[in-house]
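Student: Generate coordinates for the sequence data below:
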Amino acid sequence: MAGILQNLLQFNLIPCAQSFHALVVSYPCVLYDGTWGTVCDDGWDLSEAAVVCREIGCGDAIEVKSSAYFGEGSGQIWMDNVNCSGNESALSKCEYHELELNDCNHSEDAGVICQSVMRLVEGFDDCSGRVEVLHNGKWGTVCDYKWDGSDGAVVCKEMGCGNIKVLTYGAYFGATSGQIWMGNVNCNGEEASLSTCAIQGWGTHNCFFAEHAGVICGLPVRLVNGNSFCSGRVEVLHDGQWGTVSDDGWNLTDAAVVCRELGCGDVITAKGGAYFGQGSGPVWMNSVDCVGKESSLIQCNIAHWQHNNLDHLHDAGVICSGLPEKKACKKM
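Tutor: Below is the predicted model:
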């Protein structure tokens, strides 16, 4: 049983738009031992659904679905009689019947409909814009008074958008005359959601019209020229410019950090020799040495940034296992 419990840490969920169920590839599904499978609807209720929505960064659970509402899955049914308190950080941490030991078929696949409680509006992309939060069924803005990097970091993390790059104030992303829900926001940066940060009180603030908090977020790592979001040439953002990573010393440990940072599951292969084509611009990183626990590739050990004596014939790449659609539920 100890081996099973260790492997449970490898569960992943994949969201699709704003409606979800445990169906392979297109919808949230459970990954165990390299195989995707579904969740049985026995005992499935809002507590379990809330954990799913929170784990995939899609806000609150507003409706539970059962009886293969989103269509029948295929393959394994990994979880049955799931019992969550509702506070777990992942579905795999809830109680459930042992893997494969269930009396279900795919006509009983579980599902959920989530609703995000935060959105970024009028930005350049899904990861920038005016911050708006949903409270009492109504969307409203966040007062920019004392808006700082810790607050912005929580927003970017909650939206699945990586690190905070720029804080914005006033009407940078346009003005709206609606409700101002949050004022004097005071996050420590470790919160999973902006709604759990300290505030004056819902609807209490020191702002006037067009004093809106906003963010521009961005992951400092991307995969380019692959056949999916989760494969390609590794590129890092440094000093405002994208550049590549040399394959000198590039291994599975380094590649695993990239896959995890991008929400792409486990590493399958670490590639070298410009497998995904030659990049352009600077070769930012060489002789990368990760221990494997870093949250971002840029936290791994390197000698220094930029290597002018290297060419792009040795650009590093990676193929990861995941097929994420992490931002699908963020589009409003």
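Student: going forward, measure contacts and count neighbours with C-alpha atoms only.
Tutor: Will do.
Student: so what's residue 276 up against?
Tutor: The contact partners of residue 276, by Cα atoms under 8 Å, 6 or more residues apart in numbering, come to 224-226, 232-233, 317.
Student: cutoff 6 Å now
Tutor: Applying Cα atoms under 6 Å, 6 or more residues apart in numbering, we find residue 276 in contact with 225, 232-233.
Student: Output these in TSV; the columns should cover distance to residue 203, secondary structure and neighbour count.
Tutor: As requested, the contacts of residue 276 are exported to TSV (distance: Cα to Cα, whole Å; DSSP: H, G, I helix; E, B strand; the rest coil; neighbours: other Cα atoms under 10 Å):
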residue	distance to residue 203	secondary structure	neighbour count
225	46	strand	16
232	45	strand	23
233	46	strand	24
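Student: Go through the residues you listed and name the one nearest residue 195.
Tutor: For the contacts of residue 276, the closest approach to residue 195 (Cα to Cα) belongs to residue 232, at 35.4 Å.
Student: Tell me where the stretch 151-300 of the chain has helices.
Tutor: Listed in chain order, the helices of the stretch 151-300 of the chain (DSSP state H, counting those that start in this stretch) span 252-261.
Student: To compare with the earlier structure, here is another sequence to fold:
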Amino acid sequence: GGKSSAGRVEIYVNGQWGTVCDDGWDISQATVVCRHLGFQRATAALAYAAFGEGTGPIQSDHTNCIGNETDFLQCQFQSEGFCGHFEDASVVCYNPEKGSEERSIRLAGGNETAGRVEIYLNGEWGTVCDDAWDINDANVVCNQLGFAGALDYRDSAAFGEGTGEIHLDDVGCNGEL
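Tutor: Here you go, the predicted model:
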């Protein structure tokens, strides 16, 4: 229901794919799922079928992970409960060690969660002009970086002026994640 780094959590148990209920779902469980998939950590543990309702059985209810497991099936869970697919759990994973060029977008002048937006285009890093920049544009950037969305946005070189070309101007995203 999502993409390689974000989506509805589904597990294969007893020969059948099914979903995970969001009862008790938190960042610890989501981090274990992300680690299981090869990412460094989770940036969000989402509830209420954030990436759409799944099908098949609900394989896990009231999942309890310590947080250091490497395999989601090492966590404790109840296989029976009172959960509908409208409660399917989802995750957003993040792995900063995957090369920035692979993602073609990065944050500079700040930290891993805030900074100047830079994109890799035609073999070089450049900036994005703040003309018409708004929360919808910031949401798309944050989603591409593996976050659930933007909390806020800044303009006027709030994280310092970049170097190189200005690759984009008058960005107009609709904000859909």
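Student: Mind checking the TM-score on these two?
Tutor: Here the TM-score for the pair of chains, by TM-score structural alignment, normalised by the length of the second structure, is 0.60; 129 aligned residues with a Cα RMSD of 3.0 Å.
Student: ok so, going back, now distance to residue 268 of the first structure too, for the contacts of residue 276 of the first structure, in a markdown table please.
Tutor: Formatted as a markdown table, these follow (distance: Cα to Cα, whole Å):
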| residue | distance to residue 268 of the first structure |
| --- | --- |
| 225 | 17 |
| 232 | 12 |
| 233 | 14 |
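Student: Quickly note the distance from the equivalent of residue 219 of the first structure over in the second structure to residue 43 of the second structure.
Tutor: Aligned counterpart of residue 219 of the first structure in the second structure: residue 95 (TM-score structural alignment). Separation of residue 95 of the second structure from residue 43 of the second structure (Cα to Cα, to the nearest Å): 10 Å.
Student: got it, and residue 92 of the second structure?
Tutor: From residue 92 of the second structure across to residue 43 of the second structure, the span is 6 Å (Cα to Cα).
Student: for residue 80 of the second structure, same thing?
Tutor: 28 Å.
Student: what span of the second structure lines up against stretch 39-54 of the first structure?
Tutor: So stretch 39-54 of the first structure sits over no part of the second structure, by TM-score structural alignment.
Student: Which one of residue 80 and residue 43 of the second structure is surrounded by more residues?
Tutor: Each of residue 80 of the second structure and residue 43 has its neighbours counted (other Cα atoms under 10 Å); residue 43 has more, 21 against 12.
Student: The more buried one -> the first structure?
Tutor: Alignment note (TM-score structural alignment): residue 43 of the second structure maps to residue 165 of the first structure.
Student: ok, and the closest non-adjacent residue to that match?
Tutor: residue 217 (5.1 Å; Cα to Cα, 6 or more residues apart in numbering).
Student: Pull the contacting residues for the most centrally placed residue in the second structure.
Tutor: In the second structure, the residue lying closest to the centroid (Cα atoms, centre = their mean) is residue 92, at 2.8 Å. Counting by Cα under 6 Å, 6+ apart, residue 92 of the second structure touches 6, 42-44.
Student: and in the first structure, which of these remain?
Tutor: Counting by both residues aligned by TM-score structural alignment, their matches' Cα atoms under 6 Å, the contacts of residue 92 of the second structure that remain in contact in the first structure are 6, 43-44.
Student: Just give me the closest of the residues you listed to residue 160 of the second structure.
Tutor: residue 43 (25.4 Å).
Student: quick one: that closest one from residue 93 of the second structure, how far?
Tutor: With distances taken as Cα to Cα, residue 43 of the second structure is found 6 Å from residue 93 of the second structure.
Student: do the same with residue 63 of the second structure
Tutor: Taking Cα to Cα, one finds residue 63 of the second structure at 18 Å from residue 93 of the second structure.
Student: Between these two, point out the one with more neighbours.
Tutor: Using other Cα under 10 Å as the criterion, residue 63 of the second structure and residue 93 rank with residue 93 on top: 27 against 21.
Student: Stretch 58-67 of the second structure maps to which residues in the first structure?
Tutor: Under TM-score structural alignment, stretch 58-67 of the second structure corresponds to residues 180-189 of the first structure.
Student: Give me the contact list for that stretch.
Tutor: For stretch 180-189 of the first structure, contacts defined as Cα under 6 Å, 6+ apart pick out 140-143, 145-146, 150-151, 154, 197-200, 202-203, 205.
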